[in-house]
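# Please find the sequence and the predicted model below.
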Amino acid sequence: MNISARNSFPGTITALAEGPVNAEVELSTAGGDRIVAVVTEGSVRSLGLAVGKPVVAYVKAPWVMVMAGQENVRFSARNHLAGTVQQVTRGAVNSDVVVQLPGGSLVHAVITNEAVLELALKPGAPASVLFKASHVILGVPA
């Protein structure tokens, strides 16, 4: 399957909290990175989601925020993952920033060129990525 989302996190469901409308799904990648998704109960049923099941989490690059410095800040975004900038590809207005997580996953974020300068993002610099659990799309092998 081809997909336009730049970020793909294959993993295994490690926790599933179901509610009357939505469910919170936690997955762990092979490298130990943890991703949280919020999906509908309909999706839980139609995808057959359960603890221990393999799943792939997808996140579009424009939905990813990048933070540098001030690691003592708390956010409502469930996914806050620290890593190191691997690459910055500058465009006319936006840049593609690639952050490598400790578990080896690469996260692409599309942010403004101005933000790249303000945050002093360059290869080797520490940075965190943030994205909302509701921005995570789950898929299962067919």
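Yep, that arrived. Numbering: from 1, shown residues only.

# contacts, neighbours, all on C-alpha from now
Noted.

# Excluding chain neighbours, what is closest to Ile13?
Using CA to CA, 6 or more residues apart in numbering and skipping residues adjacent in sequence, the residue nearest Ile13 is Leu27, 4.2 Å away.

# so which helix or strand takes in Ser43?
According to DSSP states H and E, Ser43 maps onto helix 41-47.

# And the helix or strand just after that helix, how far out from the chain middle?
Counting by DSSP H and E, the next helix or strand C-terminal to helix 41-47 is strand 54-59. Put simply, strand 54-59 sits 9 Å off its chain's centre (CA atoms, centre = their mean, to the nearest Å).

# this is the comparison structure:
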Amino acid sequence: MPISARNGFKGSVTAIKEGPIHAEVVITTPGGDSIVATLTEASVVSLGLKVGSPAIAVIKAPWVSLMSGAPEYRFSARNQLNGTVSAIHAGAINSQVTLTLAGGSKLVAVVTNEAVSELGLKPGEAAVALFKAGSVLVGVPV
């Protein structure tokens, strides 16, 4: 399935918290990395999502922010995934930074070159990927 988003996490639905308008859906990869998505109840129904269903969580790389060092603040981003920088590909303005998450999944973020420098990002260094649950698209097999 060709798609322009850099991040696709195949797994299964491990939790659904339903509400009158929106639902929170957790997709967990075989390695144990969990992604939280906020969807409309209509989407949960139309996709046929149930605990145990196969699904994919898709996140565009520019929607991911990175953090390094000890946090001084708590953040509202529902997804805060710890990882290790495994690659950095610098461009003229932005860099593509790849993190290897605890469960072995790879996550790509596109951040400015200035941010890479200010955060001290280097291969082998720890970093945290942050993104809102509303930035996660969910797909199911057809």
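Alright, I've got the coordinates. Please read all numbers here as calculations on a predicted model, not as lab measurements.

# How alike are these chains, TM-score-wise?
After superposition, the two chains reach a TM-score of 0.97 (TM-score structural alignment, normalised by the length of the first structure), with 142 aligned residues with a CA RMSD of 0.9 Å.

# coming back round to it: read off where the helix holding Ser43 of the first structure ends up in the second structure.
Alignment of helix 41-47 of the first structure against the second structure: residues 41-47, by TM-score structural alignment.

# mean shift of the matching stretch relative to the first structure?
Once fitted to the first structure, stretch 41-47 of the second structure is off its aligned match by 0.7 Å on average (mean CA distance after the TM-score superposition for the first structure).

# How about that stretch, which residues are buried there?
Buried residues in stretch 41-47 of the second structure, counted by 16 or more other CA atoms under 10 Å: Glu41, Val44, Leu47.

# do the same with stretch 101-109 of the second structure
Quick answer for stretch 101-109 of the second structure (16+ other CA under 10 Å): Leu101, Ser105, Lys106, Leu107, Val108, Ala109.

# Among these, which ones are in strands?
Members of these lying in strands (criterion: DSSP state E): Leu101, Lys106, Leu107, Val108, Ala109.

# Ser53 of the first structure and Ala15 touch, don't they?
Actually, residue 53 of the first structure is Lys. It isn't Ser. No - here Lys53 of the first structure does not reach Ala15: they are 10.3 Å apart, not a contact under CA atoms under 8 Å.

# Leaving out sequence neighbours, find the closest residue to Ala77 of the second structure.
Leaving aside its sequence neighbours, Ala77 of the second structure sits nearest to Lys132 (CA to CA, 6+ apart; 4.6 Å).

# Could you report the distance from that neighbour to Gly120 of the second structure?
Distance of Lys132 of the second structure to Gly120 of the second structure, computed by CA to CA, to the nearest Å: 23 Å.

# These two: which is more packed in?
Using other CA atoms under 10 Å as the criterion, Lys132 of the second structure and Gly120 rank with Lys132 on top: 19 against 15.

# Surely the more buried one and Arg78 touch.
Yes - assessed by CA under 8 Å, Lys132 of the second structure is found in contact with Arg78 at 5.6 Å.

# Can you name the residues that contact the counterpart of Thr100 of the second structure in the first structure?
Residue pairing (TM-score structural alignment): Thr100 of the second structure is matched to Gln100 of the first structure. Contact analysis of Gln100 of the first structure by CA atoms under 8 Å, 6 or more residues apart in numbering lists Gly83, Thr84, Val85, Gln86, Leu106, Val107.

# That's all I had, so thanks and see you.
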